[in-house]
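Trainee: sequence-free structure coming up:
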C-alpha cells in the first residue's frame, strides 16, 4: 500500500517551476537577446551543413553523411531546452508541465547519441588514415548507413530507459527546479522518497555511455597519432593533422563539458556552476561545431 501511495503522489505535481536565471529584468532581457542570436546562428550553421551535404554530390561520403546526422542531432537537442529557456526569460510564468518536463529531459538527453556519432566519426578517420588502401572496401555506403542507424537507435534506447525510470519516481512537492531546464540531477533531488535504484541506474548508464565512447575515441586517436607521426614531414602529415583537428576539437568541447556536468561531484553541489556548465554545453558547443567543421574544411 505504501508503494501504491508513493506512485499516486505524482498526481500532486502537475507542473514544475524552472527558476532559470532569477536576476534583474534588464539582465534577463539582455540574456534573451544574446541567447536568441546564438540559437538562431546555431540553427543556421547546422542546417547549412545538412543542406551542403544533401545538395553536393562531392560530399556524399561516409564522413560527411555522419557529419550531417551529427548536425541534425545538435539541432534536435538544442531545440529541446533553449526555446523554453528563452520564453522563461521574458515571461512571468516559468512553469512546465510534468509531462513536458520528462519529455524535455528525454530529448535533451539524446545528446548521448552524440557520443556514438563522435565514435563512428573517429572510426571513419582511423580507417581513412591508418588503412587508406582498405578504406573504400571497408567503409562502404551500406556500412555508413548501419552506423548511422546504430547511433540513433543507441541514443533513443539508452535514454528511454532513464526516462521510464524517471517517470516512476514520485514527485509530490516542492516542485521548484533551480535550473533552466529539467535536468537529471535537479529532478532526482525533488523526489518524495529516496530512489537509490533509479539514481544508481541513471548514474551507471550515463557513466557507461560517457566513458566507453570517450575511451574508444581516445584509443582511436592514439593509433591515429602514432600513424601520423610515422608519415614523413610535409604535406602528407599536415593533411592528416588537418583532417583530424576539427573532429578532435569537437570531441574536446563535448566531453570536457559533459564530464563536468555528470561526472564531477563538485558541479552538482553548486547550482550556479551547474547552470553555467550546462549553458556552455547546450549553447556554445552546438554554436561552435559548424564553425569548426566549415572553417577548417576546404570541401565544406
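Mentor: Now that the structure is in, tell me what you want to look at. Keep in mind that this is a model prediction, so the values were computed, not measured.
Trainee: From here on, just use CA atoms for contacts and neighbour counts.
Mentor: Will do.
Trainee: residues touching residue 123, list them.
Mentor: Residue 123 makes contact with 217, 220, according to Cα atoms under 8 Å, 6 or more residues apart in numbering.
Trainee: ok now the host helix or strand of it, how far from the chain's centre?
Mentor: Using DSSP states H and E, residue 123 maps to helix 112-130. Distance, stretch centre to chain centre, for helix 112-130: 16 Å (Cα atoms, centre = their mean, to the nearest Å).
Trainee: so after that helix, what's the next helix or strand?
Mentor: Following helix 112-130 toward the C-terminus (DSSP H and E): helix 135-138.
Trainee: Against which helices or strands is whichever strand or helix holds residue 210 packed?
Mentor: Assigned by DSSP H and E, residue 210 belongs to helix 196-229. When contacts are defined as 3 or more Cα pairs under 8 Å, 6 or more residues apart in numbering; DSSP states H and E, helix 196-229 packs onto helix 112-130, helix 141-168, helix 235-262.
Trainee: Show me the one of those helices that comes nearest residue 56.
Mentor: Residue 56 lies closest to helix 141-168 among the helices and strands packed on helix 196-229, at 16.0 Å (Cα to Cα).
Trainee: Show residues contacting whatever helix or strand comes next after the closest one.
Mentor: Moving toward the C-terminus from helix 141-168, the next helix or strand (DSSP H and E) is strand 176-177. Contact with strand 176-177 is made by 16, 17, 18, 19, 186, 187, 190, as judged by Cα under 8 Å, 6+ apart.
Trainee: Enumerate the positions of the helix or strand following strand 176-177 that are buried.
Mentor: Scanning forward in sequence from strand 176-177 by DSSP H and E, the next helix or strand is helix 184-189. Using 16 or more other Cα atoms under 10 Å as the test for burial, helix 184-189 gives 184, 185, 186, 187, 188.
Trainee: here's the one I want to compare it with:
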C-alpha cells in the first residue's frame, strides 16, 4: 500500500552543471548503447543458433536479458534528466524502477550458476552432460528467477510501506534504497536490516560460492601439462573473476555499511560499477572472447546483410 503523500520525486543526478551534464550524457549514452547492443546480439545469436543451445550459453542468455532489463530501467531516465530541466519521476515510476533495478539479484545468482557450470565442465568433463542436463538447467534458472523476483518484491514492498511527507529530492541518478530511506518520515530500521540480510545472503554468499568454484577450477588448471593450455585457461578465469569482483565489491560496500556512513556523492560513482559498467563488460568478457559465440554473432550479421 502507498502510504506516501509525496506524488513525485526529483532525481538530482550526478551534477547540476550544464557543461558536465553534456559530457556525462555522451559518456553514459555510449555506455548504454554498447551494453544494449552487445547484450541484444548475445540474445539473438543464442536464440537463432541451435549449436549454442547448451547450458553455458543458456545461462549467458539469461545474464544478457537481466543486463538489458536493468540498464534500460536506469539509463534512459538518467539521460532524460541530463537533457532537460525536468528531473521529476512519479512515485509509481520510482517504485517500478526500484523493483527492476533490484532484479540485479538475478545477476549474482547467475554468476554463481555460471561458475558452477564451468566447474563441472572442467573438473568432471566426462559427466558434464549428465550433471548439467536440461532438467538441471531449468531448475537452476527457475531458482534464479524466484530469488530475483522475491528479492525485488521484498525490498520494493518495504519501501511502499514507508511514508514520504517532506523533502522529495533523491540525491542519486536513479531511485535507490539508501537515498529513499533518508527521505522517509517513517522508521526505516526494518528496511536497513533487510538490505543488510540480503547483502549477506545474496552478495557475500554468492560471491563466496563463485570463488569456491573458481578455486576448484584453478586447481584443475594447474594440473594441465601444457603451458599454452594453462595460459588460455588462466586468461579466461582471471577475466571472469575481474568482472565478478567489479560487480560484487561495490554491491557489498554500498549495502552492508551502517546508514550513518553513507556518502551519496561517493556512492553514485561506486554504484556506476555494478549498474552500468558490469552489464557493459559482461558481453565482452563472457561472450565476445568465445569462439563459438563470435561465430554465432557473425551468422547474425550475415543474415542481416542479406
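Mentor: That came through, no problem. What you are looking at is a predicted structure, and each value in this text was computed from that prediction instead of being measured.
Trainee: can you tell me what part of structure 2 the helix holding residue 123 of structure 1 aligns to?
Mentor: Under TM-score structural alignment, helix 112-130 of structure 1 corresponds to residues 105-123 of structure 2.
Trainee: same question, stretch 46-56 of structure 1
Mentor: Mapping stretch 46-56 of structure 1 onto structure 2 (TM-score structural alignment) gives residues 39-49.
Trainee: about what we covered before: how big is the offset of the helix holding residue 123 of structure 1 relative to structure 2?
Mentor: Helix 112-130 of structure 1 differs from its equivalent in structure 2 by a mean of 0.6 Å after superposition (mean Cα distance after the TM-score superposition for structure 1).
Trainee: quick one: that helix to helix 141-168, angle?
Mentor: If you take axes from the mean of the first three to the mean of the last three Cα atoms, to 10 degrees, helix 112-130 of structure 1 sits at 160 degrees to helix 141-168.
Trainee: returning to what we had before: the helix holding residue 210 of structure 1: which residues count as buried?
Mentor: Within helix 196-229 of structure 1, the residues scored as buried using 16+ other Cα under 10 Å are 198-199, 202-203, 206, 209-210, 213-214, 216-218, 220-221, 224-225, 227-228.
Trainee: Could you export the contacts of strand 176-177 of structure 1 as a markdown table, including distance to residue 177 of structure 1?
Mentor: Output for the contacts of strand 176-177 of structure 1, formatted as a markdown table (distance: Cα to Cα, whole Å):
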| residue | distance to residue 177 of structure 1 |
| --- | --- |
| 16 | 7 |
| 17 | 6 |
| 18 | 5 |
| 19 | 6 |
| 186 | 6 |
| 187 | 7 |
| 190 | 8 |
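Trainee: didn't residue 282 of structure 1 look like it was pressed against residue 78?
Mentor: Yes: between residue 282 of structure 1 and residue 78 there is a contact under Cα atoms under 8 Å: 5.9 Å.
Trainee: tell me the secondary structure for the residue of structure 2 positioned farthest from its centre?
Mentor: Largest separation from the mean C-alpha position in structure 2: residue 225, at 36.3 Å (Cα atoms, centre = their mean). Three-state call for residue 225 of structure 2 (DSSP: H, G, I helix; E, B strand; the rest coil): coil.
Trainee: ok, the residue nearest the centre of structure 1 - contacts?
Mentor: Geometric centre of structure 1, nearest residue: residue 111, 2.8 Å, by Cα atoms, centre = their mean. Applying Cα under 8 Å, 6+ apart, one finds that residue 111 of structure 1 lies in contact with 73, 74, 77, 155.
Trainee: Top of these by number of neighbours, please.
Mentor: Highest neighbour count within these: residue 74, with 27 neighbours (other Cα atoms under 10 Å).
Trainee: Map that one onto structure 2.
Mentor: Match for residue 74 of structure 1 (TM-score structural alignment): residue 67.
Trainee: Distance check, its match against residue 259 of structure 2.
Mentor: To residue 259 of structure 2, residue 67 of structure 2 is 28 Å away according to Cα to Cα, to the nearest Å.
Trainee: Would you indicate which residues of the strand or helix carrying residue 64 of structure 2 are buried?
Mentor: Assigned by DSSP H and E, residue 64 of structure 2 belongs to helix 55-83. The neighbour-count check on helix 55-83 of structure 2 (16+ other Cα under 10 Å) flags 55-68, 70-75, 77-79, 81-82 as buried.
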